Structure formats: C-alpha cells, structure tokens
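Trainee: Quick one, fold the following:
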Amino acid sequence: MSRIWRAVAWDVQAVWNSARRAVTAPGPERDTTVQSLKAAGAGVLAWALAGWWWSAPMALLAPWTALFIVQSTVYRSVHSALQQFAVVVTGTLLAAGGSMLTGNNSLAAMAIVLPATVLLSGYARFGTQGVYAPTAALFVLAYGTYTPLDIVHRLFETVLGAVIGIVVNAAVLPPVHGRDVRHLRARLAQESADLLYAVADGVEEGFDKERAATWHDRAQRLTDLVTDLRTARRWSHESYRLNPGRKLRRSEPLLPSSDWDFAWDRITDQIRQTLRTLAETSQGRPALTDVPDEAREIGTELLRAAGDVCAQDDYAGALAVRESARVPGAAAGCADRAADRHAALHRAQEAHGRLARLLTDGRHQVTPALGALTADTQRLLGDLAVVADGRPSGGAEDEESRQEN
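Mentor: You can find the predicted model right below:
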C-alpha cells in the first residue's frame, strides 16, 4: 500500500513541477499549456456561434471539430482540417447510405457501415483524423438524421469548427518551434566534447574492454542525437509554413544552418569509428593490442584537443554579424571562441602529425591498430576543421533564406 502512495505522491509532485515550469519559464510545458488553452477557447467560441447564437441542429460538431483542429503548427491545423472534412463527409455519406439501404434499421446499418468506416480509419491519407470516420457514422446512425438537410448541416458545422480552429491557432500566439533545434545542437557539441575528454582520460590511465564498450555505446547515442536534430529541424520548418505570426515578430530565433547537420553527422560517425578502433585494442589479440606507449600519450593529447574544438563550438559564431546587432559584445565573444577553436584544432593536428610519424619510425612496429587509429583520427580532424571554421558549406544565410521562403 505504501508503494502505491509513493507512486501517487510522485505523480502529484511531477504534475506540480510541470505546472510550475509552465508558469515560470518557456519550455515544452508552457507550449502544451498554451495550445491546450487555445483548443479549449476554440471549442467555446465554436459552441457560442453554432449552439448559442445560431442554434444549429448539429451544433455539437462545431466545437468538437474546433478542439481537434488546434494542432502544434498552423500548417498541421490546415492539413488536419482538410483530412477531417474528407473523413466526416465519407463517414456521413456511408452512414446515410446504410440507413436508407436497411430501412432505418440502426442495428443492421451499423453492421454494414462500421466495418467499412473502421477500415477507412486506417487509410494513410486520412492520417490521425481517420478515426473520426466511424465516429461521424455513429452520430448519423444513433440519431437517425440522414436527410439531405441534416447532411448539409453536419458538413457546414464541421467546416465552421475547422475554420474557427485554424483561425485561433494562426491568430493567437501561432506556434513556432525552434527551441529543440537550438537545444539539440548545443547538446550535440557538448556531449561530443565530454565523450572525447572521457576517452582521453581513459587512454591515459588505461582501459579495459568494458570501459571501451561504454564509450562506444555513448558514441552510438551521439548518432541518435543527430537523428533527433534532423527531426526537430523538420518540425521547425513546418511551424513556419502558413504561419502569419512570423511576419509580425520583431526578430527571428537564431537557428544553426541545416548544413551543420551533415557536418555533425560526419563528426559523430568518425568519433564512433575511432572508439571502435580503441575498443578493438582491448580485446586481447596481439595484432590489435600492440600499440606503442608513445602512441597512447599522443592519442591522449589528440583526443583532448579534439574535445576542446567541440566544447568551443558555437553556432552563433556563424551569425556573428546578425547577433552583434542585438547583443553588445556578441561578435567579440564569438571571435574569441573561434580563436580558441582554431588553437585547439592546431594542437590536435600537431599531435596527429606526431602520431603519423610513428608509422615510419623504425623504432616502433607498425600494427593494424596504430594504422587504423591514425586514419580514423585524421578523418575526425578533417571534419572538425569545418566546426573550427564556424561555417559549413551553404552558411547560415542559406538557412535564413530557406525560412523566408
């Protein structure tokens, strides 16, 4: 019993924390609260027009539609409205046809119509709105209202609710999603740096197979972050489509160019390949474990410097001119970070040069592990050079022009 009470107390505390964050700081909790209140407001407004002012016979359909049309983006609201209208038309006409075919026998009509509408609800073109096909059919069959005038009323009230939902979502704090892009972009750089620091410390101290496997798992999660970043960017781009509120904003949120996604995709992949090579050196096979001690010392220095490049990454550096107009001293701060990135990259490249010279040094045996580690880190530094320059191909201006279009 005490376990149940602890679970209830935990849920209550979680709800309270979410409510507090929704009030005190911007974030997903506040976004959810705003969208929920907008949906409720759209439903109330639709009922006021259809039920209270107009006294429509099917007034329930207007607020019912408006509630579900307030989506997370204006574009999605319009898209959902078109889907829902098609679904309601389909469900209503099938139900009316079934009622006329069975002589207004609701049980027999349901036996004919509901299997067809439930199957239609899974049609990909209807998306998440497909579930309303059997719901619309049930409204018709349960109330026995399928005359031409009743059908026109149903469709008109559905359109009324959809229009109200779209207008409310577009006119009242229209949602723009860019926070996840900025958060994931910063998190990707920081977690890459943290992993490279951890590996550098491990190479210096010595590591076993389990520790190397943990590094490789963390590297795999970095590639998952890149996937999340791409998903968040698609969501951000969709939020700008058909969004009138964007033109009313005094300033746009700074978003890293989508060209960075490809750059970090390559960087995280090279980190994963490098750590895979290191993991193989811990497997006890002589051909893989024979790495000179000097190579381990150089590798520690190289990886720590590569981590510094990631840690000093700042996508706003690519937008320094634009940012300096908003925040005094921003351009100078970006310039300092750029200098630190270049210095860290230079240290890493110098260390890699010493590592490569071991391959031709007759005092050391050339092993597959040493050759693979040299090749992997060379590719990693080549991709990190893009970050150190602060501007991938395409540049931030391309991102802004894409958003404008």
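Trainee: switch to C-alpha atoms for all contacts and neighbour counts from now on
Mentor: Noted.
Trainee: longest helix of this protein?
Mentor: Once the chain is assigned using DSSP state H, the helix that runs over the most residues is helix 209-240.
Trainee: for the helix or strand that that helix is followed by, packing partners?
Mentor: Tracing the chain C-terminally past helix 209-240 and defining elements by DSSP states H and E, one meets helix 245-248 next. Packing partners of helix 245-248 (3 or more CA pairs under 8 Å, 6 or more residues apart in numbering; DSSP states H and E): none among the helices and strands.
Trainee: which residues sit in contact with the spatially most central residue of the chain?
Mentor: For the chain, the residue nearest the mean C-alpha position is residue 232 (2.4 Å; CA atoms, centre = their mean). Taking CA atoms under 8 Å, 6 or more residues apart in numbering, we find residue 232 in contact with 178, 180, 181.
Trainee: To compare against the first, here's the next sequence to fold:
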Amino acid sequence: MRITTNLRISRRLPFLQTIKTSVAVALAWLASQLLLPSDLPIFAAIAALLVVQPSVNQTLGRAIERTSGVIGGVIIASTIGFFLGQSSWVVLATVIVSITVAWALRLSPVSASQIPISAMLVLALGATTPGYALDRIYETFIGAGIALIINAVIVPPVLIRPASEAVGLLAREVAETFDRIAHALRTPQRPADLMELMIKARLLRPMLESAHKAILQAEESLMLNPRKAKLRKALDADHEMTERLPTLVTRAIGMTRALHDHYDVSLQYEPSVQAFSEELARAAHDLRLLARVEGDTTAVPEAPAPEVLALTAPLRIVTPHPDHWILIGSLMEDLRRVREEIVGD
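Mentor: Sure thing, here's the model as predicted:
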C-alpha cells in the first residue's frame, strides 16, 4: 500500500500540461533533426520533457538548470574521453567525477543529477565522434528553448483562482470562529464544547499556511506571464487580505484559548460579556463582508449587506466580577486588535 501511495498522486496534473509537454517534445525532436545531423535527438527530447513546468517562471529556471547540467556533463565527458577513451571503467569513473563536481559546486538537485547523466550518455553514445559533444549542447538549447516558447504561448497556467479560494476560505473560517466564541459567551458550555472550540480554532494555523503558499504559487505563476498586467489586480486584492489575516488568526486562537482556560458558567450573566458577544458577532459579519468575492453568495449573508461596516466604537466596560476580569480584559484587547485589522484604524 505504501509503495502504491508513493507512486501515485491524489490529483492528476492538468491535461493541458500533458499536451504542452507532448508538443514541446515533438517540436524539439523535429527541429533537432532538421538543424543537427543526428538520427536520435535524445538530448533535445529530454530537455523539452523536463523543462516544461506549471509556470513560465519555473520553466525558465528549469531550462537554465538543465542546460547548465548538460554543458557541465559534456565538458567532463569530452575531457575524460579524449584522454582515457570509452571503456567501462572510464564511464564509471566519469559518473563519479561528475557527482563530485556537482557536490563541490553546490549545484541544485536538477543540475547535480543532470551532469552525471549527460556525461554518461555522451560517453556511451558517441564521445569519439567529432563535434558530437558540441552538437549535444546545441540540441539541449533547442529542446529547452522550444519548451520555454511552448509554455509561454499555449495558455500559460495561472493560479489566481486557487489563491483566491484559499484566502476566502480562511477569512470565512476566522469569521466562523468569532461567531462560535460569541455563541459560547451567550450560552452555557460543557468541557467537551470548549475542547471542540479549541480544536477548530487550532485548524486556522494550517489554513493560514496554505493561504500563504497559494499566494506565493499565484505570484510565481504570473512571473514572465504575458497576461500578468491583466491578472495582477485580483491577486493584489488577495495579497492585501492576507496581510490582515495573520493578526486575525492569532487573535481568534487567543480568544478561544482564553475562553477555554478561564470559562465559568456564570460568565453569561456579565453585562460586559453580552455586549462583547454582540460586538464579536459584528466583527464576524464585517470580516465576511471584506472577504466577499464577486459572485460568491456563500461569503455573505443572504440579506443585503450595508454600505459600511457594522463594528461600533470600542465598548465601555463596567467593573467585572473578580473571577472574570482576566478573561474579559484579554477578550477586549483581542477585540481591539481585531477591530483595527477589519476597520483599518
């Protein structure tokens, strides 16, 4: 079962990625046969196969890594082959030297693996043929260049929508956490209820990490993308939202922790707590309002949203019961920070 899991992934790559890779390999093969005297342009096909990546930026980086590795491998193989020939032990020694050189130069994993592979192929397929090594370098340039062009021309994939969905989901879950805290302050809670509240709040951290990762992937997908200027506006809005969310996540978890640690059944009878509960519900409403995506009816209540945010001015707190002042003070400070992030004060 473990072996099968390692071989398979939960989601297939986009079919467009498969088409682009196939087209790049085919064009690289044909172009190399037309431009270079080679029956089997293996280096061009391998370059195209490995260089096509989900984004243009990643494709450019992989093209540089791939080409650098091939050049390094060809140089090492040609030098050793010229002096020592092509015997079996020479090929083995060349591979070991290539691995050592890649390690000494601190090359990336792609370049580090490409150097010994290229060196081995050059020695095995024709190091003694005049001009063979140089032709393989040209061949790699052809394959990598065609892959880069294909990835830029055929609908470069952008990851704006996944980023927007991740940010919106996180914002709505933070709002749900505020609503759950407000409800817990108004109604009696059992220890199991408080524990469930804490568990759900802790899930905000991995969701925040996923949102940041999605934003970074979206940023990367736009680099060197011809449609960058047109798509940038939507990503900027999500990026602005992610600047608010870390503080809101921290405060949501902090309020949940304070409620979990200092909860008392008599807490619901505190006048300040009831007012705080109402204000926290307003904060949840306003956060949903900020996170609303055009056309997304799940992000806001069905009733028409007001033109302005619902949060009021900071509450005036009467002196609480001595058993409750630590919790109420902690909640109020967290609410103050929440209000600053949502209203923008």
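Trainee: If you rank the contacts of residue 232 of the first structure by neighbours, which is first?
Mentor: residue 181 (23 neighbours; other CA atoms under 10 Å).
Trainee: how far away is that residue from residue 262 of the first structure?
Mentor: To residue 262 of the first structure, residue 181 of the first structure is 14 Å away according to CA to CA, to the nearest Å.
Trainee: cool, and residue 333 of the first structure?
Mentor: 26 Å.
Trainee: cool, and residue 274 of the first structure?
Mentor: Taking CA to CA, one finds residue 274 of the first structure at 18 Å from residue 262 of the first structure.
Trainee: now the second structure: which of the contacts of residue 232 of the first structure match?
Mentor: Comparing the contacts of residue 232 of the first structure with the second structure on both residues aligned by TM-score structural alignment, their matches' CA atoms under 8 Å, the contacts found in both are 180, 181.
Trainee: tell me which of the contacts of residue 232 of the first structure is nearest to residue 327 of the first structure?
Mentor: residue 178 (19.5 Å; CA to CA).
Trainee: Could you list which residues are in contact with that closest one?
Mentor: 232, 233, 236, 253, 255.
Trainee: Based on its surroundings, how many neighbours for the third one?
Mentor: Residue 236 of the first structure has 21 neighbours, counted by other CA under 10 Å.
Trainee: Nearest residue to the counterpart of it in the second structure in space, please, no chain neighbours.
Mentor: Structural alignment places residue 236 of the first structure opposite residue 218 in the second structure (criterion: TM-score structural alignment). Among residues not flanking residue 218 of the second structure along the chain, residue 159 sits closest, at 4.6 Å (CA to CA, 6 or more residues apart in numbering).
Trainee: Give the equivalent position in the first structure for the one you found.
Mentor: Checking TM-score structural alignment: residue 159 of the second structure goes with residue 177.
Trainee: Pull up the gap between the residue nearest to residue 218 of the second structure and residue 215 of the second structure, please.
Mentor: Distance, residue 159 of the second structure to residue 215 of the second structure, using CA to CA: 8 Å.
Trainee: Show me which of those two is the more surrounded one.
Mentor: More neighbours surround residue 215 than the other of residue 159 of the second structure and residue 215, with 25 against 19 (other CA under 10 Å).
Trainee: my guess is that one contacts residue 239, does it?
Mentor: Yes - checked against CA atoms under 8 Å, the pair residue 215 of the second structure and residue 239 is within contact range at 6.9 Å.
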